[in-house]
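Undergrad: Generate a structure from the sequence data that follows.
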Amino acid sequence: MTLTDHERQMVALVAEFVDERVRPRVREFEADDVYPAEFIEEMKKLGFFGLLAPAEYGGVDVSTACFARVTEELARGWMSLAGAIGGHSVITYLIKTFGTAEQREKYLPRMAEGAIRATMALTEPGGGSDLQAMRTQAVPDGDGYSVTGSKTWISNAAHSGLIGLLCITDRDASPRHRGMSMLLVEPGDGLTISKKLPKLGYRGVEACEIVFDDRRVGVDAVLGGTPGQGWAQMMRGLEVGRVQVAARALGVGQAALNDAVRYAQERETFGKPIWRHQSVGNLLADMATKMSAARLLTLDAAERLDSGERADMEAGMAKLFASETAMQVALDAIRIHGGYGYSKEYDVERYFRDAPLMIVGEGTNEIQRNVIASQLIARNRI
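TA: Modelled structure (predicted):
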């Protein structure tokens, strides 16, 4: 897919930000799991939080393909920064696509400038990818709802001013997903956010458990104004989210490939650069080929989304292949670096710690295979 001149300039701006500001300093934040406040403030000023917001609300209003490329560049510098705009951008997309006029006016301008950062709350303790087993519920209460339940692994929870919450509003609905709604919940009484959950990678940006204990919201908190539409709304949002996660994987994989290519030219053994040894050269060839294939799958899914077509199969394929590729490429980069790849003096060990998140996040790859298979049959029934 061809980007516009404006979109190419945006991607170039992100690449410059990553190379000049992020990569030289990422270890200052990553090693001790420090929240990258100054990077986030710069990202706000550069418009990164408004990528999917319409121009009429102050957003940058880029295509999904451009959004994917921006995400890839951020993740090439530090995957956590791509995560900082992930859920926020999905909620932006959902409000833009399904929100009432009042909801768009209330939230989109401030979300576009980063004054309000959003996150999405789907996963529950013990539930994982099984959203049909959801227990968090919003019970009608006067002129609104009372929300009770808990969600976990919520990225950016402590720094978000808006939570896109998928919950049950009708326990008697059949099938069960028809009783789910998306609520736009702001912090306040009845909402508790835990401390950061410790993580292998994806450090700096927090992931927390959040607890709703009689958190009251008005009827105007229902996305789109009509209860019972939340499942369909979130499934569409997850198509965007999975393209974004695939793009994060591309960024991590590309960073690992770049470092491996550089090291393979600098390091010499037996009188020649190690890339000239067939075992190393073959690794590099396979890494580069898989990365190109993953990028094409991701851009294909993005293009399908932009066309308005259903893209759950394509987004699932992109997320599945790109995340598995990033994990393999990160491991192969360590192999190419030899013992140094196991040292924190080189960034390849960080890529290896960050890559697994894209395999288990935004619906595990086992779930992606289920989605792909079911859609494959649905589109090719005999």
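Undergrad: Every contact and neighbour count from this point should use C-alpha atoms.
TA: Will do.
Undergrad: Which parts of the protein are helices?
TA: Ranges of helices in the chain, per DSSP state H, are 5-17, 26-30, 37-45, 64-77, 79-84, 86-98, 101-112, 230-266, 278-306, 312-337, 348-360, 365-378.
Undergrad: List the buried residues for the first one?
TA: This points to helix 5-17. For helix 5-17, the neighbour count (16 or more other CA atoms under 10 Å) marks 7, 10, 11, 14, 15, 17 as buried.
Undergrad: ok, now which ones touch the residue nearest in space to the middle of the chain?
TA: For the chain, the residue nearest the mean C-alpha position is residue 86 (3.8 Å; CA atoms, centre = their mean). Shown in contact with residue 86 (CA atoms under 8 Å, 6 or more residues apart in numbering): 241, 244, 245.
Undergrad: 10 Å - rerun?
TA: 49, 71, 80, 92, 118-120, 155-156, 240-242, 244-245, 248 (CA atoms under 10 Å, 6 or more residues apart in numbering).
Undergrad: Quick check: of these, which lies closest to residue 256?
TA: Of all these, residue 248 has the smallest distance to residue 256: 12.6 Å, by CA to CA.
Undergrad: now the other sequence, so there's something to compare against:
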Amino acid sequence: MDTEAFQEVLAAVRTFVRKEVVPAEDVIEQTDEIPGTIRAKAAAMGLFGFALPEEYGGLGFSMTEDVQLAIELGYTTPAFRSMLGTNNGIAGQVLVNFGTDEQKRRHLPDLAAGSKIAVFALTEPEAGSDPSGLRTRAVRAEGGYRLTGQKRFITNADRADLFMVFARTNADTEGTKGISVFAVESGAAGLSVGPKDEKMGQRGAHTAEVFIDDVFVPESALIGEVEGEGFAAAMRSLARGRLHIAAICVGLAQRLVEESVAHAAASRQGGRPIAEFQQVQAMLADSQTELYAGRAMVLEAARAYDDGGDRRMAPSCAKLFCSEMVGRVADRAVQIHGGMGYMRTVPVERFYRDARLFRLYEGTSEVQKVIIAKQLLKGATTLPHGKA
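TA: I've put the predicted structure just below:
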């Protein structure tokens, strides 16, 4: 997309988020649902397919464009982004990067239009950020495979039309080997979804367990029609997803800073605005500085992703820093609001709870540190100055 057209899209999304989604935040929190009118308008704007290829009805955003849009989406309740996220991100990218031409033609146009929702069914009770413990099995049967297993914390599972199910096709392998991914359509016999999880925050964004009880899928459901590609598909989708989440955190931090500044300017103690107190100013300055650093990190990581220079360590660095950063900014926002910050009547209380999840999904902070360290140490045999 050329620069002028992209800036028009960005401006339209910014206006939509601020004028229509932000005013609906209390309703979303109370009902645990995104209003249908918002969903329909988001679909009409192409937001369900901004990261999907143009040839399949998407907008074909680069990673640099993706993160700029994500910053705008992150300004409001995370549930809004979550509604769109699995189609564009971890689920949709499995098809984009590993699907056959026929699989792409069959599924991507509906995902881009928002008429269908795809989900990423990787996490299990004993396989979270590290999928090496994955136990779901796919056993060859006449004309296809039979899948059996259980998935946990699957975003949008209760709304899903298409499940990207990761399963072990080779029972003799362990760790990350022998994992494949299948496109399983909702309604398949033996596939069921549990009740939505009751979470600390991010109301309106649903997660649930998925039960896979001897589900038959044809051979054409095997993504790429090649066994053993599941781990690579998951890692590639997650790397892009981590950078996207980092940008969402930047957008939320921006909102928190603005809420904090507005409250500090309006709230008075001892006859003067609390914004005149140096301790409050220090908290505002710390939050703005971390926001500035996070934004710069995300944009640089996106540039490196697009030019192929770094699609592994940089996304993890950005996700680690920005997810931790937004938690600190949210904590300061509550502190600046004082007792009001602990009340359900102010946005920062809700965002404080919402922000906590960013340190967990798409790989915990601890997993990001492992990835970063492994990339740094790859190929290293000695310490600096030749010391063993």
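Undergrad: hang on, the earlier thing: need the buried residues of helix 5-17 of structure 1 in TSV (columns: distance to residue 236 of structure 1).
TA: As requested, the buried residues of helix 5-17 of structure 1 are arranged in TSV below (distance: CA to CA, whole Å):
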residue	distance to residue 236 of structure 1
7	23
10	25
11	25
14	26
15	29
17	31
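Undergrad: re earlier: quick one: which of the helices of structure 1 is nearest residue 131 of structure 1?
TA: Closest to residue 131 of structure 1 of the helices of structure 1 is helix 230-266 (CA to CA; 9.3 Å).
Undergrad: So what's the gap between that closest one and the chain middle?
TA: Mean-position distance between helix 230-266 of structure 1 and its chain equals 8 Å (CA atoms, centre = their mean, to the nearest Å).
Undergrad: mean shift between that helix and structure 2?
TA: For helix 230-266 of structure 1, the mean deviation from structure 2 after alignment is 1.1 Å (mean CA distance after the TM-score superposition for structure 1).
Undergrad: now the angle from that helix to helix 365-378?
TA: Comparing the axes of helix 230-266 of structure 1 and helix 365-378 via axes from the mean of the first three to the mean of the last three CA atoms, to 10 degrees yields an angle of 120 degrees.
Undergrad: Can you check which part of structure 2 helix 230-266 of structure 1 sits on?
TA: On structure 2, the counterpart of helix 230-266 of structure 1 by TM-score structural alignment is residues 230-266.
Undergrad: The residue in structure 2 sticking out farthest from the centre and residue 259 of structure 2: what is the separation?
TA: Most distant from the centre of structure 2: residue 271, at 44.1 Å, with distances by CA atoms, centre = their mean. Distance, residue 271 of structure 2 to residue 259 of structure 2, using CA to CA, to the nearest Å: 21 Å.
Undergrad: what's the answer for residue 315 of structure 2, then?
TA: Residue 315 of structure 2 is 28 Å from residue 259 of structure 2, by CA to CA.
Undergrad: which residues touch the residue nearest to residue 334 of structure 1 when sequence neighbours are not counted?
TA: Spatial nearest neighbour of residue 334 of structure 1, excluding adjacent residues (CA to CA, 6 or more residues apart in numbering): residue 341 at 4.4 Å. With contacts defined as CA under 10 Å, 6+ apart, the neighbours of residue 341 of structure 1 are 260, 330, 331, 332, 333, 334, 335, 347, 348, 349, 350, 352.
Undergrad: From these, pick the one nearest residue 253 of structure 1.
TA: Looking across the contacts of residue 341 of structure 1 and measuring by CA to CA, the closest to residue 253 of structure 1 is residue 330, at 6.3 Å.
Undergrad: from what I can see the closest one touches residue 251, true?
TA: No: applying CA atoms under 10 Å as the test, residue 330 of structure 1 and residue 251 come out as separate, 11.1 Å apart.
Undergrad: Give me the neighbour count for residue 200 of structure 1.
TA: 11 (other CA atoms under 10 Å).
Undergrad: so what's it closest to, chain neighbours aside?
TA: In this structure, residue 200 of structure 1 finds its nearest non-sequential neighbour in residue 353, 6.0 Å apart by CA to CA, 6+ apart.
Undergrad: Neighbours of the one you found, how many?
TA: By other CA under 10 Å, the residues close to residue 353 of structure 1 number 17.
Undergrad: that older thread, just the buried positions in the match of helix 230-266 of structure 1, please.
TA: Buried residues in stretch 230-266 of structure 2 (16+ other CA under 10 Å): 230-257, 259-261, 263-264.
Undergrad: before we move on, what about stretch 167-179 of structure 1?
TA: 167, 168, 169, 170, 176, 177, 178, 179.
Undergrad: Tell me which entries of those residues lie within strands.
TA: Counting by DSSP state E, the buried residues of stretch 167-179 of structure 1 place 167, 168 in strands.
Undergrad: Among the buried residues of stretch 167-179 of structure 1, which one lies nearest to residue 187 of structure 1?
TA: Nearest to residue 187 of structure 1, judged by CA to CA, of the buried residues of stretch 167-179 of structure 1 is residue 167 at 16.4 Å.
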